[in-house]
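**Student:** Please find the sequence and the predicted model below.
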Amino acid sequence: MITRAHADSHTDTCSYAGIVRAKSRRTVSAAKSYSLSTMAPQDLQSAGSVKQQIAKLFEESLRTTVPDEGDVEPAIAPCQNPKFGDYQCNNAMGLWSRVKGKGTQFKGPQLVGQAIMNNLPPSEMIESCTIAGPGFVNIILSKHWIAKSIQKMLVHTIETWASEIPVKRAVVDFSSPNIAKEMHVGNLRSTIIGDTLARMLEFSKVEVLRRNHVGDWGTQFGMLIEYLFEKFPSGEVSGDQAIGDLQAFYKASKQRFDSDPAFKERAQRAVVSLQGGEEKYRKAWAEICEISRRGYESVYQRLGVQLEEKGESFYNPYIPRVVELLNEKGLIEESEGARVIFIKGKKIPLIVVKKDGGYNYASTDLAALWYRLYEEKAEWIIYVTDVGQREHFEMVFTAAKQAGWLPAEDNKYPKASHVGFGLVLGEDGKRFRTRSTETVKLVDLLDEAKNRCREALVQRGKSEEWTAEELDKTAEAVGYGAVKYADLKNNRSTNYTFSFDQMLNDKGNTAVYLLYAHARICSIIRRSGKDIEELKKIGTMELDHPDERVLGLHLLQFLEIVEEACTNLLPNILCEYLYNLSEDFTRFYTNCQVVGSAEETSRLLLCEATAIVMRKCFYLLGITPVYKI
């Protein structure tokens, strides 16, 4: 069983110190091994995650046990100690507190739990149940049902079995680089966390609008445009070679802005001209944006990330109407010459219109939120930025609630969520930078990871075995995957230390270890000489060895793990699952001979199921699998 530190406290009840085993042990069903050829078509349809299927059984039991208590949601959780069971139902104590004193037949929570267990409908899914402590119902799943369910997964794509969350359309706002600035390691966190969240939501059958809210509007464009006119008086720019390094161009313009009052005044007038729509300024602005866009699009291509750009400029036309709507609600007040919204519990108000009549980040974010709710009809808007912006988004969301755009309750839809992430630190414990104290360019970081992987593969003699193309693709897959996984495996809200040596280690909880583990599974299947697709059609799976059963159950828990990671917006939950899956497979392979054993067919199918689930995990994390190493 997997151990998750973030699980709710009630999942600890399997290790309850005063556990008392009930004398009775109820066997719900017994079954035999299953072959795919014996399955009826209706058996091959999605039934939801293991947890959801157990909940359906207990929902029926609860209706029978306490018919007068209305709809009682089954409280199902994995057992953290596998010796007590696979899952448990934790409803007894809560129900006892509701029914005692109402002339109930029950004399305590343990008897409530006993009744819940006895009223379970017959099911091939459950092998047996026991009562522990004050009424916890511990559940042991049938190994035959586990085997049958895995074979269903082999017949159909995993997507068929994906759990649905109660949202049809979501916006994920991520990456969001600033125009004229190189993408750096901070953009990396937003990009890969946002991409993984989008992938998990898409897997859960949510239509995801992947939005790149680039910083393509605002006061900095005055200095950029004015500096461009100094270098190119005609305003004609032939391409990025004419400007050169856009980052250097930005720094030079900022230096002029800070040191030359006349230039600063011209830059400020340029902003007014740009926002007023003057063609010359709009054309220069568009040129700068396009040069910058080509730069970050190449990074997205390398990372395998897809985004639709709707930057700050897109929402600018909507701001006056949104401000008017907020004013009609009586939310906007005058304060020191600015127009603001006062937020309860906050010392500083949310500035909606500045003293000079201009707009700011809050103006744009309120307009974007309104647009996403009312024009794009999104039910969940997710913002992936650093934790330093948490208070800003709290204020924006509160203003939206005060306006009636969002419900007051955080657990109702539509809703908006801020997904904050911590800093990337160097091994000195400070913000990750180059030796010259510059922010690390994302493209340089990716190149370094790929080159180091290539060197490692060459040292292992792969350059002699593989073509140049195979070597290049494998180095890229492992290098980029290592960078992504090293970030995603951490709880996103915390800082983490960036270390090439650690992330490229082929032992421990790294992408390199996991990718190599997947390649070894593929090698086992190839070495058998069997046609795995044919085995899926005619083979039979049995899980008689304890390590086979542990691996099989872990495979089936993939769906509920994705659901949990989606609900909590935590990619590290999926990373933890993937690493534990690899560990379970290693234990199985160590103790259970596959090729040449009497159980070869069954165990090859288990290998294939493990590889399929690993590949789906890799996909959700944006990592490209490797098939040989």
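**Tutor:** Yep, it's here. Predicted model only: the values in this text are computed from it and were never measured.

**Student:** Please make it C-alpha for all contacts and neighbour counts, starting now.
**Tutor:** Will do.

**Student:** Just want the most central residue of the chain.
**Tutor:** Taking C-alpha atoms, centre = their mean, the centroid of the chain lies closest to residue 197, which sits 3.1 Å from it.

**Student:** For that residue, give its distance to residue 515.
**Tutor:** Residue 197 sits 21 Å away from residue 515, taking C-alpha to C-alpha, to the nearest Å as the criterion.

**Student:** next one: residue 279
**Tutor:** With distances taken as C-alpha to C-alpha, residue 279 is found 52 Å from residue 515.

**Student:** of those two, who's got more company?
**Tutor:** Neighbour tally, residue 279 and residue 515, criterion other C-alpha atoms under 10 Å: the higher count belongs to residue 515, 26 against 11.

**Student:** Residues touching the helix or strand where the more buried one lies, excluding its own?
**Tutor:** Assigned by DSSP states H and E, residue 515 belongs to helix 511-528. Surrounding helix 511-528, the residues in contact under the criterion C-alpha atoms under 8 Å, 6 or more residues apart in numbering are 478, 481-482, 485-486, 503-507, 532, 578-579, 582, 595-596, 604, 607-608, 611, 614-615, 625-629.

**Student:** let's bring in a second one:
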Amino acid sequence: MASVPSLASSVEQRVSDALASALPEAGAADPLLRRSDRADFQANGILALAKKAKANPRELAATVLEGLDKSGVIKEVEVSGPGFLNITVSDEAIIRTLAARAADDRLGVPLNGSAGTTVIDYAQPNVAKEMHVGHLRSAVIGAAMVEILEFTGEKVIRRHHIGDWGTQFGMLIQYLLEHPHELDHKGGDEEASGEEAMSNLNRLYKASRALFDSDEEFKTRARARVVDLQAGDPRTLELWQRFVDESKIYFYSVFNKLDMDIQDPDVVGESGYNDMLVETCKLLEESGVAVRSNGALCVFFDEYKGPDGNPTPLIVQKSDGGFGYAATDLSAIRNRVTDLAATSLIYVVDARQSLHFKMVFETARRAGWLNDGVKAVQLAFGTVLGKDGKPFKTREGETVRLVDLLDEAVERATAVVREKAEKVGLTEAEIVENGQYVGIGAVKYADLSTSAARDYKFDLDQMVSLNGDTSVYLQYAYARIRSIMRNAGDRKPVAHPELELAPAERALGLHLDGFGALIEEAAADYAPHKLAAYLYQLSSLYTTFYADCPVLKADTPEQVENRLFLCDLTARTLSKGMALLGIRTPEKL
């Protein structure tokens, strides 16, 4: 089905046409249409156009008003202030437009006509290391952006650039070679749980580190093993692969808790670009983009200087011949642009790495790997803070394990669900399931309702509250609607454009009409927090509607059907919007 024009776009087009007639020399002028408290919309563009044309703005506004096509959409218009147009649409236009949205599986959200291919790099844990609270934001923000972009028609390729290479593996592999059963599973050939896999890896890491620090001969053997790994020695690679596989068991168990789907082909770690590193360096050096400085291969930038005032270089290859992160990141760009035909690259990475990515992107541009047809963006995110406003730590000052945080969120949420369970008739299985949905939803929403670049406080008490800007509030609004629909019996949702709408119905309807434009904006700006804000406002407007406008006890059968129609479209919009954020909407709560 073709996308459904919103009321805003219909009004904007009509004002634009009237402006073109009143002031032909202005061409296709933007009326600067905005939602307004004084009417449904306000056109603010006349002032600037009048100034440019040396015309009286109120007189120009009156001429525009005279030529405005009001048929079928606009109920009334008034000139306000120095030349604003306050525009009120008809109740009939609201319901007709919403009915067209409701008839579309996509809720009238348009597909992006210029969609391309986006490679999004997110959720990047490290092999043989435990995931902590610092891994949360990349995973949650990245997964939401994947869903939002795919919904607008973009081809999205997921990449999980896991840390699976480096000198630390010499120590780990050598220890495993000398203690071959350290990663064996208790259940024999059966796959371990995520907890057992991480326990194995933690135990082996601590034991190998202790030996590395205390035994010079082991340290020598471990360093020689790094050379074997980098040279591609088959036995060494086989043991390295065991670490990767064991870590994946653990990673996937954590992502499963987060209700995120991570597929094996999407996991392409640092090792995936090893074969390209030498060529990347050669191409940079031969083109003059990178130069040798004290034996290291560096790229210099006039605009990035260190505390001493000297330029801060991007080190692509160290003086000992080893490769830095830059070599891997630049090789990944070459692969993603050339082999995957990406038109956009998004890196969901901590804001503290911003300088690194600025230098990497600029280097890739100088080398010609990024051009006008490809954009690269770091979707930088801030830090997760504790209630005290400091980086989130345990009482002992340790980094918080991600699984502990998620388990506690589910535990708290399950307690909240259990309090209401008897009233809504939940079984024990539904309490447990809803506790998962509410707990994980609470964690994701707290993250996604904050602009990615900002830090945010992790406060579970607030996150699982039924009041305020929380996912539980949104989930509860959805469940309330589903309860009304179940109680409606034979009465069905039917749009009745002929009915006069109450103020709360109008406000809800106009907000529902903005869903398509909002999704386009969230996708274009890589801003899932804008979708979260829209859904919170939708739930708030629905709460007012629910209080002011009886649904099943409305005055006439037609009014019951029309209000059921508004309920149903609100529920579908909430469900779709929450799904794009990676959050489930329980039918009962």
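**Tutor:** Structure's in. What do you need? This is a predicted model, so every value here is computed, not measured.

**Student:** Can you turn the buried part of the contacts of helix 511-528 of the first structure into a PyMOL selection?
**Tutor:** Burial among the contacts of helix 511-528 of the first structure is assessed by 16 or more other C-alpha atoms under 10 Å; the matching PyMOL selection reads:
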select buried, resi 478+481+482+485+486+503+504+506+532+578+579+582+595+604+607+608+611+614+615+625+626+627+629
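
**Student:** if you look at the contacts of helix 511-528 of the first structure, which of them are in helices?
**Tutor:** Counting by DSSP state H, the part of those found in helices is 478, 481-482, 485-486, 503, 532, 578-579, 582, 604, 607-608, 611, 614-615.

**Student:** With respect to residue 54 of the first structure, which of these is nearest?
**Tutor:** The nearest member of these to residue 54 of the first structure, counting by C-alpha to C-alpha, is residue 578 at 23.0 Å.

**Student:** which one in the second structure is aligned with the closest one?
**Tutor:** Following TM-score structural alignment, the counterpart assigned to residue 578 of the first structure within the second structure is residue 535.

**Student:** residue contacts, its match?
**Tutor:** Residues in contact with residue 535 of the second structure (C-alpha under 8 Å, 6+ apart) are 474, 574, 577, 578.

**Student:** same thing but 7 Å
**Tutor:** With contacts defined as C-alpha atoms under 7 Å, 6 or more residues apart in numbering, the neighbours of residue 535 of the second structure are 574, 577.

**Student:** mind checking how far it is from residue 466 of the second structure?
**Tutor:** Distance check for residue 535 of the second structure against residue 466 of the second structure: by C-alpha to C-alpha, it reads 15 Å.

**Student:** quick revisit: any idea how far residue 424 of the second structure is from the match of residue 578 of the first structure?
**Tutor:** For residue 535 of the second structure relative to residue 424 of the second structure (C-alpha to C-alpha), the value is 24 Å.

**Student:** and residue 349 of the first structure, what pairs with it in the second structure?
**Tutor:** Under the alignment (TM-score structural alignment), residue 349 of the first structure maps onto residue 313.

**Student:** again but with residue 613 of the first structure, I slipped
**Tutor:** Structural correspondence for residue 613 of the first structure with respect to the second structure (TM-score structural alignment): residue 573.

**Student:** counterpart of stretch 145-154 of the second structure in the first structure, which residues?
**Tutor:** Taking TM-score structural alignment as the measure, the first structure aligns residues 197-206 with stretch 145-154 of the second structure.

**Student:** Buried by neighbour count: which residues of that stretch qualify?
**Tutor:** Under the neighbour-count criterion of 16+ other C-alpha under 10 Å, stretch 197-206 of the first structure has 197, 198, 199, 200, 201, 202, 203, 204, 205, 206 buried.

**Student:** And the contacts of it?
**Tutor:** Defining contact as C-alpha under 7 Å, 6+ apart, one finds that stretch 197-206 of the first structure is touched by 159, 162-165, 167-170, 172, 208, 562, 566, 569, 571, 620.

**Student:** Repeat that for stretch 593-609 of the first structure.
**Tutor:** 154, 521, 525, 528, 536, 539, 540, 541, 542.

**Student:** do stretch 376-387 of the second structure as well
**Tutor:** Surrounding stretch 376-387 of the second structure, the residues in contact under the criterion C-alpha under 7 Å, 6+ apart are 344-351, 361, 391-392, 452-459.

**Student:** Look at stretch 545-565 of the second structure and report the distance between its end residues.
**Tutor:** Counting by C-alpha to C-alpha, you get 13 Å between the two ends of stretch 545-565 of the second structure.

**Student:** circling back to that earlier point, for the helix holding residue 515 of the first structure, give me the average deviation versus the second structure.
**Tutor:** Once the two models are superposed, helix 511-528 of the first structure sits on average 1.3 Å from its counterpart in the second structure (mean C-alpha distance after the TM-score superposition for the first structure).

**Student:** Could I get the buried residue list for that helix?
**Tutor:** Buried residues in helix 511-528 of the first structure, counting neighbours by 16+ other C-alpha under 10 Å, are found at 511-522, 524-525.

**Student:** Likewise for stretch 106-124 of the second structure?
**Tutor:** Neighbour counts using 16+ other C-alpha under 10 Å place 106-112, 117-124 of stretch 106-124 of the second structure among the buried residues.

**Student:** ditto for stretch 417-429 of the second structure
**Tutor:** Residues of stretch 417-429 of the second structure classed as buried under the neighbour-count rule (16+ other C-alpha under 10 Å) are 417, 418, 421, 426.
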